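1. Sharing a model that was predicted from the sequence below.
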Amino acid sequence: MARALETHVLETHRLEAYNTAKQSENKMHDDTVARRFGFAGGLVPGVDVMAYMMHLPVRQWGRAFLERGLMDARFLKPVYDGETVEVGGSESDGVLTIEVISRGELCATGSASLPAVLPTFALADFRDVAPIAERRPVGASSFVEGSWLGTAPRAWPGATGVAYRADIRESDPIYAHDGLGHPGLLQKVMNRLLVDNVILGPWIHVGSRMQILSVLQPDDEITARAKVIGNYEKKGHRFVELDALVIANGRTPLAHCHHVAIYQPREQAAA
């Protein structure tokens, strides 16, 4: 007879959401524009909601998760600036099931685990390309399946890394104590694969899967290389899917990521 798996409820991580992207090029984070698409206000970026979720596995496994953790997240409903957010869930057989609740609604779901064996990815398997020299407005030729995308290098050293952790309301002392970067920054670079290469209208990050391959150092210069593996219509929206490697200083793989976004919401695609 198979043994029954024990489930342990996780301590809830509570915070006040903050919209870090009010001034960004993506006007889905702007109150006025977001309301035109049926939202109550500007959306807190999905990458920041995923960063909220990362608090639980880091609390569970500490530095080990920052070195080799696996996490996925799916964003179901918006999180808005100033709202109380509760990140909770449970642990069973080494897997965390995570939920994000705001306004009494389920806004995001995900899971996290700590693989016993760390997969390896060769830099040569991900084509090293620079971001496009001249971005063009989003259209039918954007994000062709099989094409490759790159990003401009970015870094969050010193005070900028501290400010980022404050923005995502991260209270775990491990980052300051051990001198480490927060893995949410890897997801911010994933978003740059889109905006460094195409002039987008309002768009929405809907989900990600990330296998961390190495701990992020605060002074690392981060880039990403991605192959477009999906470009399709669903319920009137245009979606793009990316298979990417995030890299430190041009040589060290930091994370393997699968990134999904609506790059043309149906209201915009029909315009």
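-> Structure's in. What do you need?
2. Please make it C-alpha for all contacts and neighbour counts, starting now.
-> Will do.
3. so where do the helices sit in the chain?
-> Under the criterion DSSP state H, the chain carries helices at the ranges 31-36, 46-61, 63-68, 158-167, 174-178, 184-195, 266-269.
4. Could you tell me which residues within the third one count as buried?
-> Residues of helix 63-68 classed as buried: R63, F65, L66, E67, R68 (neighbour count, 16 or more other CA atoms under 10 Å).
5. Could I get those in TSV, plus columns for distance to A163?
-> Conversion of those to TSV gives the following (distance: CA to CA, whole Å):
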residue	distance to A163
R63	21
F65	22
L66	19
E67	22
R68	25
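6. residue boundaries of the strands in the protein?
-> With DSSP state E, the ranges of strands along the chain come out as 7-9, 13-16, 70-75, 84-92, 95-102, 105-113, 136-137, 148-150, 198-199, 204-212, 222-234, 237-248, 252-264.
7. so which of these gets nearest D30?
-> strand 204-212 (12.4 Å; CA to CA).
8. Against which helices or strands is that closest one packed?
-> Taking 3 or more CA pairs under 8 Å, 6 or more residues apart in numbering; DSSP states H and E as the contact definition, the neighbouring helices and strands of strand 204-212 are helix 46-61, helix 63-68, strand 70-75, strand 252-264.
9. one more structure, for comparison:
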Amino acid sequence: MASEIETYRVAAYNTAKQSENKMHDDTVARRFGFAGGLVPGVDVMAYMMHLPVRKWGRAFLERGLVEARFVRPVYDGETADITGAERDGVVTIEVESRGELCASGTASLPASAPAVSIIDFREVVAVAERRPVSEHSYELGQWLGTMPRAWAGDDAKAYLADIREADPIYVHEGLGHPGVLQRVMNKVLVDNAILGPWIHVGSRMQLLCAARAGETITARARVTGNYEKKGHRFVELDALVVGNGTTPLAHCQHVAIYQPREQAAA
């Protein structure tokens, strides 16, 4: 029998209103049939991770496994309810907003973090000159890198405020929120092509080590899928997120629509 977990309620916030991805802009998003700019999927996933961190604490940050799939948008200023139920060591998580299911996923705590070798993931740098996105931007089997990024000091505090995270573990223990690792996965796409409006569809993340606040983070990613489905062009990535150039932080699979089918006239 499943055991219910206390609901976590968030006043959703669109952190990407000024970003290059105009799917977070109200006007552009409406052209694609949405009610307004989308709250980034990586931030919705950050909301979801509150439940397993509350349940397992630092152990989850060190070796937790989380998967998320985004099915409907969460909008700026709307209330998002994150609910969970545990059965046989697996927490099923759902995000509801406006009475609709917006995201679903699972979280669990393996007995130990799986062994992942950094040498199996090729280190490359992001392209020096990005080109407009096309179906050839992410070639199957291609290795992609990111520009280094750190969330330190005021940036780390601002990030926790942006995702409405009040769990004291990050500040008290000097830890980085795993949501920043998902932001780095988005950076893989952005740092290697000039994208139009695009949509993060889903992710699977096996945490390997608790990130420290202020670490410089990069990703080493390989393109494992590039295909068309229902008029959209999808890309799939398999990546190792690395801290300070040496420490594997998470093994991630990331799926995005990098060229969406336009659903409404401009």
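-> Arrived safely, thanks for sending. This is a predicted model, so every value here is computed, not measured.
10. Tell me how they score on TM after superposing.
-> Once superposed, chain against chain, the TM-score is 0.98 (TM-score structural alignment, normalised by the length of the second structure); 265 aligned residues with a CA RMSD of 1.2 Å.
11. Can you tell me which of the buried residues of helix 63-68 of the first structure comes closest to G41 of the first structure?
-> Closest to G41 of the first structure, out of all of those and judged by CA to CA, is L66, at 32.8 Å.
12. Report the aligned residue range of the second structure for stretch 189-196 of the first structure.
-> Across the second structure, the stretch matching stretch 189-196 of the first structure (TM-score structural alignment) is residues 184-191.
13. what's the matching stretch in contact with?
-> Outside stretch 184-191 of the second structure, the residues within contact range by CA atoms under 8 Å, 6 or more residues apart in numbering are 126-127, 130, 144-147, 149, 200, 217-219, 221, 239, 241, 252, 254.
14. Going through those, which ones are buried?
-> Buried by 16+ other CA under 10 Å: 126, 144-147, 149, 200, 217-219, 221, 239, 241, 252, 254, out of these.
15. ok, back up a step: right, so of the helices and strands packed on strand 204-212 of the first structure, which gets closest to V100 of the first structure?
-> helix 46-61 (7.4 Å).
16. What range does that closest one cover in the second structure?
-> Using TM-score structural alignment, the residues of the second structure aligned to helix 46-61 of the first structure are 41-56.
17. in the matching stretch, what's buried?
-> In terms of neighbour count (16+ other CA under 10 Å), stretch 41-56 of the second structure has its buried residues at 41-53.
18. repeat for stretch 259-266 of the second structure
-> Applying a neighbour-count criterion of 16+ other CA under 10 Å, one finds Q259, P260 buried in stretch 259-266 of the second structure.
19. any idea how far the aligned partner of V117 of the first structure in the second structure lies from G225 of the second structure?
-> In the second structure, V117 of the first structure lines up with S112, judged by TM-score structural alignment. With the distance defined as CA to CA, to the nearest Å, S112 of the second structure ends up 29 Å from G225 of the second structure.
20. try V95 of the second structure
-> When distances are taken as CA to CA, V95 of the second structure and G225 of the second structure turn out to be 27 Å apart.
21. who's more crowded, those two?
-> Legend: neighbour count by other CA atoms under 10 Å for V95 of the second structure and G225, higher for V95 (27 against 16).
22. about what we covered before: of the helices and strands packed on strand 204-212 of the first structure, which approaches F239 of the first structure most closely?
-> Checked against CA to CA, the stretch from those lying closest is strand 252-264, at 4.4 Å.
23. Which residues are in contact with the closest residue to N231 of the first structure other than its chain neighbours?
-> Computed as CA to CA, 6 or more residues apart in numbering, the closest residue to N231 of the first structure that is not its neighbour in sequence is V240, at 4.6 Å. Contact partners of V240 of the first structure, counting by CA under 8 Å, 6+ apart, are F143, V228, I229, G230, N231, Y232, V260, A261, I262, Y263.
24. Hmm, the fourth one is touching E145, no?
-> Which is G230 of the first structure. Yes. Shown here, G230 of the first structure and E145 form a contact pair, counting by CA atoms under 8 Å, at 5.8 Å.
25. Which position in the second structure pairs with E16 of the first structure?
-> E16 of the first structure maps onto A11 of the second structure when the alignment is built from TM-score structural alignment.
26. Is it correct that its match is in contact with Y75?
-> No. Here A11 of the second structure lies out of contact with Y75, judged by CA under 8 Å, at a distance of 9.6 Å.
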